[in-house]
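Chemist: Quick one, structure for this:
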Amino acid sequence: MRWRSSVAVWLVVGLSANCFAQSELATRQDQARQQQAELRRQIEALQKNIENSTRSQQDATQALRQSERAISTVDRELETLQQRQAAVQANMRELATERKQQEAERERHQQALASQLGAQYKAGSSPWAALLSGDDPNIINRDLYYLSYVARHQTEQVIALRRTLDRLTALRQQAEKNERELKTLEHETQAKRAELAEQKQQHAQVLAKVEAELKAQQQQSGRLQQNDKRLGDLIGGLEVEIARQAELARQAAERRKLEAAKKAEQERLAKIERQREQAQLAAAQALARAEREKQLLERARASQAPVPVAPPRRAPEPDDTATPAEHAASPGQVAGMRPPSTYRPPSRHEQLGQHDLRGSGSLTVEETNLAAPAQAQVAQARVVETVPEPTKRTTKLEPDGGFTGLKRGLIRPAAGQIQGRFGKERPDGGVWRGVVLRAPAGDPVKAVGAGRVVFADWLSGFGNLLIIDHGKGFLTVYAYNQSLLKQVGDVVDPGELVARVGSTGGQVEPGLYFEIRQQGNVVNPELWLAR
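Modeler: Okay, the predicted model is just below:
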């Protein structure tokens, strides 16, 4: 009983630790969502202040704002639908593979159980037949002992078969659910594709109307300076908000640390209390067993002398001419199971052990096996493991200690040749503060490093703009995008798809404008990107 108590204690401790880890993860994700919502509110207020201060709403480019924002939103929703479709399809393939395995397992269990029942039926062996045979009591006792093994093995086969059938039912239900979801996703995807095509057509019409004004504005160096100032003001405000968010994250981490220490201390005290209770229970059970054993020994001494045990009947020599049914006549010879060569009656310790397990009465091993509640065992088999469902988008968490900044040798944000180079004169005046990578519209734009999106919206002069904070004062800027696939607060990994190449913000040719900022200052991206 001591080892059972120890197992129970460690099981409780393990479950408690797992629940604590799940609770801490859920708390951190909830805090991340709250910070994400707060960051979005702050960024929206910052953008409105910038637009109002520069009066950019009077620019011709503002006619493109609504159209290009709509394209970005629809494209992001379409990307989410496609990711969900891929997850559902992958899950359906996994379910189909497991379903084939479970079908084979069911067939195996059914054949094994049928073989056992058929052999037992041909042998005519059953507990009632043994009890009514009129044989020597020791022979009957031996036959019942054999039949207990048979019954227990059959019960195990029934339990395994029930589990397999329940698993197949759960797999079929999940597959049907996936099929319904997949049909819904296909309809939604088709609708989004049509909406995206319509938005692009409207954008072309708007662009044609303001094309002359856009060209005139692009030739004005004052406009370029306004755009640069607008982006600089935005990044300055973002840096202030990033610092505030970092302080809030630090305070939240401190609170989590204190709460974790408090919970750990509570768990330690609870563990000590459980161990004390388990020790008291084990001592009480040991004392009760000793008392019952003493009573049984006294009862045995007072009873009459036991009847001498007759030797077991010698089994007849095997006959080569016997039929398979005759070979299966032995009650213990079922489905390839071979009974013990000699019968050993249960010892007094085994009888006492069974008495302790069953509660009261002096039952033998044979009686305990035959009286086992098979229906309760089969009912336990109905506990089915959770069928895996398609993975859903979860909130990524910022790593402990924050992001570690950028290092040289970064992956390129987009494929394409560099046309606008850092520090070079621009055709329309001014100098390039980043680089322009010429690439076809719709090409993927990837994050150059791990970080968190701190801006994802339309900005005059830059179109659909994405800014990622990489920690340690590093920011990367991705502009002119056709669509933004991430939102403010999203945590991204290196090489993760974050946008698509476009020509928004009044650009004539599709491409990606890319900047790297360190402590608010622009640096040459070509020195940081891999060759």
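
Chemist: switch to C-alpha atoms for all contacts and neighbour counts from now on
Modeler: Noted.

Chemist: contacting residues for residue 103?
Modeler: Contacts were defined as CA atoms under 8 Å, 6 or more residues apart in numbering; by that measure residue 103 touches residue 168.

Chemist: Please identify the helix or strand for it.
Modeler: Following DSSP states H and E, one finds residue 103 within helix 62-123.

Chemist: Quick check: next helix or strand after that helix?
Modeler: Later in the chain than helix 62-123, the nearest helix or strand by DSSP H and E is helix 127-131.

Chemist: Tell me which stretches of this structure form strands.
Modeler: Along the chain, counting by DSSP state E, strands occupy 417-420, 435-438, 444-446, 451-459, 463-471, 474-481, 483-484, 491-492, 497-500, 511-518, 521-523.

Chemist: How far away from the center of its chain is the fourth one?
Modeler: Right, the one you point to is strand 451-459. How far strand 451-459 lies from its chain's middle: 28 Å, per CA atoms, centre = their mean, to the nearest Å.

Chemist: Can you give the contact residues for that strand?
Modeler: 39, 43, 65, 68-69, 238, 242, 398, 403, 464-471, 484, 486-493, 505.

Chemist: re earlier: using TSV, lay out the strands of the chain together with distance to residue 260 and mean neighbour count.
Modeler: Compiled in TSV, the strands of the chain are given as follows (distance: least, CA to CA, whole Å; neighbours: other CA atoms under 10 Å):
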stretch	distance to residue 260	mean neighbour count
strand 417-420	50	15
strand 435-438	47	22
strand 444-446	37	21
strand 451-459	26	25
strand 463-471	26	25
strand 474-481	32	26
strand 483-484	38	30
strand 491-492	24	22
strand 497-500	35	25
strand 511-518	35	24
strand 521-523	40	16
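
Chemist: And these: which comes nearest residue 205?
Modeler: With CA to CA as the measure, strand 463-471 is the member of those nearest residue 205 (16.9 Å).

Chemist: circling back: nearest to residue 15 among the strands of the chain would be which one?
Modeler: For these, proximity to residue 15 was assessed by CA to CA; strand 491-492 is nearest, at 30.2 Å.

Chemist: Output the contacting helices and strands for the closest one.
Modeler: Under the contact criterion of 3 or more CA pairs under 8 Å, 6 or more residues apart in numbering; DSSP states H and E, strand 491-492 touches strand 451-459.

Chemist: one more time with 10 Å, if that's ok
Modeler: For strand 491-492, the elements it packs on are strand 451-459, strand 463-471, judged by 3 or more CA pairs under 10 Å, 6 or more residues apart in numbering; DSSP states H and E.

Chemist: Could you also give me the structure for this second sequence? I'd like to compare it with the first:
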Amino acid sequence: MLSTVYGSTAWAQQSTASARKELESLQQEIKQTERQRRDQRQALKRAEAELKKADQVLAEASQAVRAEQDKLQTLQQQQQQLEQQQQQLEQQRQQQQQLLAAQVKAAYQVGGHDYTQLLLNQQDASKLERLLTYYQYFNNARMQQLTALKTTVDELAALKQQADSNRLEQEQRLAQLTAQQQELAAARKNQHASVQQLQALLQDQKQQLEYLKSNEQSLQATIAKLKAQAANRRLKHSGKTGSLPWPVKGAISQQFGAQQGGGMTASGVIIQAPTGTAVKAVADGQVIYADWLKGYGWVTVVDHGNGLMSLYGNNQTLLKTPGEVVKSGDTLALVGQSGGQNAAGLYFEIRQKGSAVNPLRWLRAP
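Modeler: Have a look, this model is predicted:
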């Protein structure tokens, strides 16, 4: 009997010890998993920060290249104008030289006799006066032609100097543009690396869902804030569905309402377009947001009035600032892949009274 009780007690103690050991092991695993999840969240935050930084550098490099291209184009146009002016002045110089040569020849023919002798031989006072007047007029005409010729030659020299200076500046601008394009290429490479790093961290479905929900919450909060501000504006949009032009031309790579990772659905469409393509406003309105937004990269939002807003995301760089009034067809941004996209394209939304609607219903048939 005692042996039975003792045996049962020993078994219970062993079972308790085993259970305690298993519990401790499980608690250790939970702690380790929590540490891993915490490390992953921190790594994700770092990756997001790196992506935002890469997007900012790329946007600045893109704007610098665009500005340098505009300056170079202006210089080239100025060079063409200078060359045209040079041609006109050269023709003018040749005409003036020919006219002066003709005057000198005529003076030689008329004045083949000694000028002083002609005057002394003149007995008629009226003829003498006419002769003096003629010679004075002839001399003045030659002096005017000489002065005009000198002015033209001076203008030609100044134009040549200006053209040479212009050409030198073009060469410098071209060298600077080449350097900035190299910086732009490096920025794109860094952006791609940041995207790859972020995508690798989002392989876990649960983490991807959390990331997408966080992005959606960020966008919803921004839209809600913009909606509240829109109540103070008096814009009126009179457009109808199916009447708006496309912001960019291209194929749809993501449909409205499409399933995304983690069971989320898309609130907008993605229109494929080459990097740097101009993003156009679909209607008249006012820019109410132009900044970097988590998950959507560089975003511009335009308020069209009557509760209608259009959103343009994943841009390479933004060209309008909040408060600017825009017309339909105005360039708002340049297509890119900011915000963590694998390929270039425009993320496009239309919001009606704060709610996302299918933007394709508002756009004209392609």
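
Chemist: Quantify their similarity with the TM-score.
Modeler: TM-score for the superposed pair, counting by TM-score structural alignment, normalised by the length of the second structure: 0.71. Supporting figures: 318 aligned residues with a CA RMSD of 3.7 Å.

Chemist: just to revisit the earlier point, so which of the strands of the first structure is nearest residue 290 of the first structure?
Modeler: Proximity to residue 290 of the first structure (CA to CA) singles out strand 491-492 among these, at 63.5 Å.

Chemist: any idea how far the closest one is from the chain center?
Modeler: Worked out by CA atoms, centre = their mean, strand 491-492 of the first structure lies 18 Å from the chain centre.

Chemist: for stretch 407-414 of the first structure, same thing?
Modeler: 30 Å.

Chemist: Kindly check the end-to-end length of it for me.
Modeler: Across stretch 407-414 of the first structure, the terminal residues are separated by 18 Å (CA to CA, to the nearest Å).

Chemist: For that stretch, which outside residues touch it?
Modeler: Outside stretch 407-414 of the first structure, the residues that touch it by CA atoms under 10 Å, 6 or more residues apart in numbering are 436-439, 443-449, 476, 478, 494-501, 511-514, 525-531.

Chemist: residues in contact with residue 461 of the first structure?
Modeler: Going by CA under 10 Å, 6+ apart, residue 461 of the first structure touches 56, 59, 61-62, 218, 223-224, 226-228, 230-231, 479-480, 504-507.

Chemist: in the second structure, which of those remain in contact?
Modeler: For these, the aligned pairs still in contact in the second structure (both residues aligned by TM-score structural alignment, their matches' CA atoms under 10 Å) are 61, 223-224, 226-228, 230-231, 479-480, 504-507.

Chemist: got CSV for the residues you listed, with distance to residue 192 of the first structure too?
Modeler: As requested, these are exported to CSV (distance: CA to CA, whole Å):
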residue, distance to residue 192 of the first structure
61, 26
223, 36
224, 35
226, 36
227, 33
228, 35
230, 33
231, 32
479, 24
480, 22
504, 20
505, 23
506, 25
507, 25
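
Chemist: Show me those that map onto helices.
Modeler: In helices, defined here by DSSP state H, the members of these are 223, 224, 226, 227, 228, 230, 231.

Chemist: buried set for stretch 253-272 of the first structure?
Modeler: Neighbour-count burial for stretch 253-272 of the first structure flags 267, 271 (criterion: 16 or more other CA atoms under 10 Å).

Chemist: In the second structure, what range does it match?
Modeler: The counterpart of stretch 253-272 of the first structure in the second structure, using TM-score structural alignment, is absent.

Chemist: Which residue ranges of the stretch 151-300 of the second structure form helices?
Modeler: 205-230 (DSSP state H, counting those that start in this stretch).

Chemist: no wait, the stretch 251-400 of the first structure
Modeler: Along the stretch 251-400 of the first structure, counting by DSSP H, counting those that start in this stretch, helices occupy 324-327, 348-358, 365-370, 374-380.

Chemist: Need the winner for burial among the ones you listed.
Modeler: helix 365-370 (a mean of 18; mean count of other CA atoms under 10 Å).

Chemist: Could you tell me where it falls in the second structure?
Modeler: Mapped onto the second structure using TM-score structural alignment, helix 365-370 of the first structure spans no residues at all.

Chemist: can you check stretch 294-307 of the first structure too?
Modeler: Under TM-score structural alignment, there's no match for stretch 294-307 of the first structure.

Chemist: still on that earlier bit, output the helices of the stretch 251-400 of the first structure in TSV; the columns should cover distance to residue 421 of the first structure.
Modeler: Output for those, formatted as TSV (distance: least, CA to CA, whole Å):
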stretch	distance to residue 421 of the first structure
helix 324-327	90
helix 348-358	83
helix 365-370	85
helix 374-380	70
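
Chemist: Please identify which of these is closest to residue 3 of the first structure.
Modeler: helix 348-358 (15.5 Å).

Chemist: follow-up on the earlier one: between the helices of the stretch 251-400 of the first structure, which gets nearest to residue 7 of the first structure?
Modeler: The closest of those to residue 7 of the first structure is helix 348-358. By CA to CA, the value is 18.0 Å.

Chemist: From residue 357 of the first structure, how far out is the alignment partner in the first structure of residue 90 of the second structure?
Modeler: By TM-score structural alignment, residue 90 of the second structure lines up with residue 103 in the first structure. To residue 357 of the first structure, residue 103 of the first structure is 37 Å away according to CA to CA.

Chemist: what's near enough to touch residue 265 of the second structure?
Modeler: 212, 255, 256, 257, 258, 259.

Chemist: In the residues you listed, which residue is surrounded by the most others?
Modeler: residue 212 (21 neighbours; other CA atoms under 10 Å).
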